[in-house]
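> can you look at this prediction? I've put the sequence above it.
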Amino acid sequence: MALTPRLWAPYAGHVDLLLPAAGGRTPLQAASDGWWASDVALPHGTDYAFSLDGGDPRPDPRAAWLPAGVHGPARVFDVDRFPWTDGGWSGVDVRGAVIYELHVGTFTPGGTLTSAVERLEHLVALGVDVVELLPVAAFNGRHGWGYDGVAPYAVHDPYGGPAALQAFVDAAHGLGLAVCLDVVHNHLGPSGNYLHELGPYFTDAHSTPWGPAINLDGPGSEHVRRWICDSVLRWARDFHVDAFRLDAVHALHDDSQRHVLAQLSDEVAELAEELGRPLGLVAESDLNDVVTLGSTQDGGWGMTGQWADDVHHAIHALVTGERHGYYVDFGSPEVLRTALTRVFVHDGCLSTFRGEPWGTPVPDDIDGHRFVVFDANHDQVGNRALGDRPSSRLDTGALAAQAALVLLSPFTPLLFMGEEWGATTPWQFFTDHPEPELAAAVREGRLREFSGHGWADLYGGDVEVPDPQDPATFAASVLDWNEPTRPEHARLLEWYRVLVALRRAVPDLGSGDRMRTSLDVHPREDAQDGPWQGVLVLHRGGARVVTNLAHVPTAVQVPTARPLEVVADFGGGVLQPPASPDSPLVLELPPRSVVVLA
């Protein structure tokens, strides 16, 4: 399918189409509302660019392929050339699914979508339902997290470009795996962002941590909104992507009558009906407000689900004992109980870290599967000073406990690549900015970010923050696929497989019913300072998840209305037979162990 170039550039007096292979300039014709159009049909593989008012070449903001990088010309990509084999694919509902988050560049030593395909069988064996790719939109340089992309329609060429993404999705579908794409609409990166030259893509009416906000409610915003919505629809239609994780939607400032996410939700729902398969939208939001999940007919944003950071914080702070930064209000078992049943810990109460009341309560009738939870993800690992994973600070028993609390919670669990075997490789913040000034600014900014967060106390001494621009920082973050074969890692990996299987085999453990979820707490009276010690009994309907976070053996009574048996055991727990039909169950737990009863 040939491309007939079009460009929305209301700031330009005239626009030329540039074809580097042919040379010369072909004027575009002015159309309505600031659009410029060409009657030239460009075949697949043709390089092209635009020139505004005789200026330097600029790539197409809707370019699918940027093989020369974000500053070079676009290349026409015919989406219909790929020989899809997923005609029978019926999709996956992300609610209640097991999601696996991976970064293409560090998931495998090859660092490409093609090499990632070679590891999909591992995810199938683990029991994963949805593979979530960190952003693949094109950005400057070779290595980066992807959140500084500047071309949201293009696939980063070092990952393999657009054809490689189609092949990845097709291979995933062939193995029964859905694909979720992490997309960033709240800002663009600093290098290769030419949108400000074209039209009012940004506005000073709102601000974000990255500068002026994307223009969603000012003059010309209808075209900016169309640019955002069209990109998502295109990934779903032409690349067969199943779901989208929408980055930091609280930074999508929109005072218009209909929020852009409501518009996106309605349009995605229409496309899902047309395609005959579910399409999911999962918002990352710092607002602690279920407006994200509300019906678009009632003023909500219509998201399928949203991330719930408070659940992570409650688990992490309890198990590790960390209280610095935003963990200050977390760490007690009572807070964990709140998170596991009410989702938001800050639901209108004071957030000490923010210095103000925060959030709203989650209504009881909202299913737990609408919330995505985790004990690690790219932010919670990568934004630590050393990019250290929980496995660097916790023993295997504590890692097993965290996994059970997440995977057998009433929520939708997300795993971060490598956590399933307790990967020891860090996942650090890495960049590859070619511009010396930008590289220096990122390096200095990273050092400032960690100057006052108590990291020296946490790590037990002065902290040397890895240089984001050092190639060694990136190299250290690549997963070591030899680790899963080693005994202690293999033991944890098998535990993850067992927990995922239990979600499917035991209805109570896979349920999203928060009203049938509760937490009993049995603290050790003689526990020393440090991370909390004791036994937690998580009630999931008629099932029980019992974790001993103490360093000594412990016996605990497990209340139940019916006979239970051990269906999973990490550490060697023993269930004593009741002395009489009316006697409570007594579970003997070794130190740092987990037992699941159903």
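Arrived safely, thanks for sending.
> going forward, measure contacts between C-alpha atoms and count neighbours the same way
Fine.
> how far away is the nearest residue to residue 474 once chain neighbours are set aside from residue 106?
Excluding the flanking residues, the one nearest residue 474 by Cα to Cα, 6 or more residues apart in numbering is residue 430, at 5.5 Å. Counting by Cα to Cα, to the nearest Å, the gap from residue 430 to residue 106 is 11 Å.
> okay, and the common contacts of the two?
Counting by Cα atoms under 8 Å, 6 or more residues apart in numbering, the shared contacts of residue 430 and residue 106 are residue 474.
> thought residue 146 was touching residue 139, still the case?
Yes. Using Cα atoms under 8 Å, residue 139 is in contact with residue 146, at 6.8 Å.
> who's more crowded, those two?
Taking other Cα atoms under 10 Å, residue 139 and residue 146 do not tie; residue 139 has more neighbours (33 against 23).
> give me the nearest residue to that one, chain neighbours excluded.
Distances taken as Cα to Cα, 6+ apart put residue 149 closest to residue 139, at 4.3 Å, once the chain neighbours are dropped.
> now swap in residue 220 and tell me
Leaving aside its sequence neighbours, residue 220 sits nearest to residue 200 (Cα to Cα, 6+ apart; 6.3 Å).
> how much space between residue 73 and residue 12?
Here residue 73 is placed at a distance of 19 Å from residue 12 (Cα to Cα).
> buried stuff in stretch 573-589?
Buried residues in stretch 573-589, counting neighbours by 16 or more other Cα atoms under 10 Å, are found at 573, 575, 584, 585, 586, 587, 588, 589.
> got the contact list for the one helix or strand the fifth one maps to?
Spelled out, that is residue 586. Element membership for residue 586 (DSSP states H and E) is strand 585-589. Here strand 585-589 makes contact (Cα under 8 Å, 6+ apart) with 548, 553-560, 571-578.
> run the chain-centre distance for that strand.
Strand 585-589 sits 37 Å away from the centroid of its parent chain (Cα atoms, centre = their mean, to the nearest Å).
> show me the helices in the stretch 301-450 of the chain, by range?
309-320, 333-342, 378-382, 396-407, 436-449 (DSSP state H, counting those that start in this stretch).
> check it against this one:
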Amino acid sequence: MTETVGARLLGSGRGLFSVWAPFARSVELRLVQPFEKLIPMAPSEGGLFRATADNVAPGTRYFYRLDGKIDRPDPASRHQPEGVRGPSEVVDEAFAWTDPYWCGLPLQDLVFYELHVGTFTPEGTLDAAAGRLERLRELGVTAVELMPVAQFPGKRNWGYDGVFAWAVQDSYGGPAALKRFVDRCHHLGLAVVLDVVHNHLGPEGCVLGDFGPYFHARARTPWGPGLNFDGPDSDRVRAFFMDSALRWVSEFRVDALRLDAVNEIADLSPVHFLDELGAAVHGFGRSVNRLVYLVAEDNRNDPRLVRPRELGGRDLDSQWSDDFHHALHALLTGERNGRFQDFGAVEPLAKAWREGFCFTGQYSRYRRRRQGAPADLLPARRFVVCAQNHDQVGNRADGARFGELLSFEAQKLAAGAVLLSPFLPLLFMGEEHGETAPFHFFAEHSDPALMAAVRDGRRSFLAAQGWEAALPDPFAAETFERSRPDWGLAGSGRHRELLALYQELLRLRRQHPALRKPGAEPVRAVALEEQRTLFALRRSDEGAAFAVFHFGDMRATVPVPAPPGNWRRVLDSADARWGGGGARTPEDLGSAGQAPLELAPKSFVLYEASPA
């Protein structure tokens, strides 16, 4: 283990400051609040500089002065109360946790709820978000997933432009607010998932390149230089981000890390950064008797990410399945532009239900190459699926959610397809009541040239996806403000009915014998293309159930391949209880291997095996 960098309180009014700065010949600690003082730092082997200072307490602010010329915040800053260019602040890591015996939740019980702190509430803070947690528990979610909170420039940003990997965004409330948020979640029985970025840093306010070789010329990402995880002096760089990740799960007691775009992590080391990270995070969890997870985002459909290490995998716990989203989205919207051009039939969604991915080595027209590898032997808990998330909504020209794009019946159908699947489901804030406000891409930068470059980059990116519409200005405050959910909608009309359906589906997922536990038998999913219908059968040791999803625009009588036996209807989305026009499916159904069901347009029905 390398020595931890940053500022640390030693007690008795003393503080230890350590920084890795191999690019500097000399480093001085410049204290700026509550008093000014310049302290030479002692160099040691490998480019590390240290200094001990007196009269240091929580709230002390400081810079590092490099070669007697430039002042920079601490790369390992724990708090940037004046923004990315201001001084770093010493923080007290102590916190009075109210649930010290929290051990986490089983992976298969996780239902993710993704939210953006800045737009989730009018206040845009972690404390304000904590005030809405009881509503999420009542909804039935079990894990609150925060988009990145590492310090970024300004107050309006998705979070992927973070430049201080150890600091909590000041406008969100800083490190103490994140601890209060996690503590409240655990008190309510909710796990916390934090989105972290280990592939790049943001373009404004990043100081790492002034201190050492944190970036690698070979490692380019779509967002800028990649991190040096395998070049000269990379051990220190790896340790810096490894320690940052461990700090989230140890000091802040976060239950899982969502790893952003791991396909953009360039590392040719014999032991990949992800291997090392997984071993460290899982090892920490075992040492404190907590369930701690790593969930990857990766667009390659690579099952090795979640295979056990002894089978040649990286031993991560789960990964996002974009294929599931794309297959469902294309069926519901009819869109075929960009990433949706490979989808549109029912079979891709059926395959995603069976295997987690649609592309497992086949040619993709969109990518113009083969995509993915077989994943059919992986358990369902290795995949996270959704109908909407920040990427899929925000990376549209209009930022439109399903509440604007789809009919009420189609929104219910989307909910059923995700929540009745065997995978770990993810909801995007406001989805549960059919939020109609858009979720745009937004940011806040101070450099006009950088802002112009970002605008041009967004136009080029969206044009490549087939979007030619005019884009809202990502730097306009109103673009950010329009992206806030309207929580008042949840109590009215069809929004209330949709919310009730989400609650019922999540209740069934928790309590129904065929849905609450994965069975040894794989899911049977059959595409009935002529009827635009998907049949899916789930079995467990405790029961069996099948769901039928009808994506057609007309009422249809569909011969479904229900196994022989008697079946009882559990839920039909066309029922008046859920705001539908009335269900015509029978309450009791007998099947000799096939049975006709009259299905309403854009509807789904769930049946369970009747007791013998």
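That came through fine. The structure displayed is predicted, hence computed values, not measured ones.
> give the aligned equivalent of residue 458 of structure 2 in structure 1.
Under the alignment by TM-score structural alignment, residue 458 of structure 2 pairs with residue 446 in structure 1.
> follow-up on the earlier one: between the helices of the stretch 301-450 of structure 1, which one is nearest to residue 65 of structure 1?
helix 436-449 (24.5 Å; Cα to Cα).
> now that closest one on structure 2. Mean distance?
In the superposition with structure 2, the average deviation recorded for helix 436-449 of structure 1 is 2.1 Å (mean Cα distance after the TM-score superposition for structure 1).
> mind listing what's buried along that helix?
Buried residues in helix 436-449 of structure 1 (16+ other Cα under 10 Å): 439, 442, 443, 446, 447.
> between these, which sits nearest residue 207 of structure 1?
residue 442 (20.1 Å).
> give the contact list for residue 168 of structure 2.
78, 79, 80, 149, 150, 151, 174, 175, 178.
> return the residues in contact with the match of residue 458 of structure 2.
Going by Cα under 8 Å, 6+ apart, the list of residues near residue 446 of structure 1 reads 465, 468.
> residue 339 of structure 2 maps to what in structure 1?
In structure 1, residue 339 of structure 2 lands on residue 326 (TM-score structural alignment).
> burial of the aligned partner of residue 92 of structure 2 in structure 1, as a residue count?
Applying TM-score structural alignment, one finds that residue 92 of structure 2 aligns to residue 78 in structure 1. Other residues near residue 78 of structure 1 come to 18 when the count uses other Cα under 10 Å.
> ok, residue 208 of structure 1 next?
Residue 208 of structure 1: 15 surrounding residues under other Cα under 10 Å.
> what's the match for it in structure 2?
Structural alignment (TM-score structural alignment) places residue 208 of structure 1 against residue 221 in structure 2.
> correct me, but that match touches residue 200?
Yes. Using Cα under 8 Å, residue 221 of structure 2 is in contact with residue 200, at 7.2 Å.
> grab the longest helix from structure 2 for me.
helix 493-511 (DSSP state H).
> circling back: is the residue nearest to residue 220 of structure 1 in a helix, a strand, or coil?
Three-state assignment for residue 200 of structure 1 (DSSP: H, G, I helix; E, B strand; the rest coil): coil.
> surely it is in contact with residue 219?
Yes. At 7.5 Å, residue 200 of structure 1 counts as touching residue 219 under the criterion of Cα under 8 Å.
> number of nearby residues for residue 558 of structure 2?
Using other Cα under 10 Å, residue 558 of structure 2 is surrounded by 19 other residues.
> isn't there a strand covering it?
Yes. Assigned with three-state DSSP, residue 558 of structure 2 falls within a strand.
> tell me the counterpart of it in structure 1.
Counting by TM-score structural alignment, residue 558 of structure 2 corresponds to residue 556 in structure 1.
> between residue 200 and residue 219 of structure 1, tell me which one has more neighbours.
residue 200 (20 against 12).
> ok so, going back, now the two most distant members of the contacts of residue 168 of structure 2.
Maximum pairwise distance in the contacts of residue 168 of structure 2, criterion Cα to Cα, is 14.2 Å, between 80 and 178.
> of these two, who's got more company?
Neighbours were counted for residue 80 of structure 2 and for residue 178 using other Cα under 10 Å; residue 80 has more, 26 against 23.
> dump the residue contacts of the closest residue to the more buried one other than its chain neighbours.
Distance criterion Cα to Cα, 6+ apart; nearest residue to residue 80 of structure 2, sequence neighbours excluded, is residue 88 at 5.1 Å. Going by Cα under 8 Å, 6+ apart, residue 88 of structure 2 touches 61, 62, 63, 73, 74, 77, 78, 79, 80, 81.
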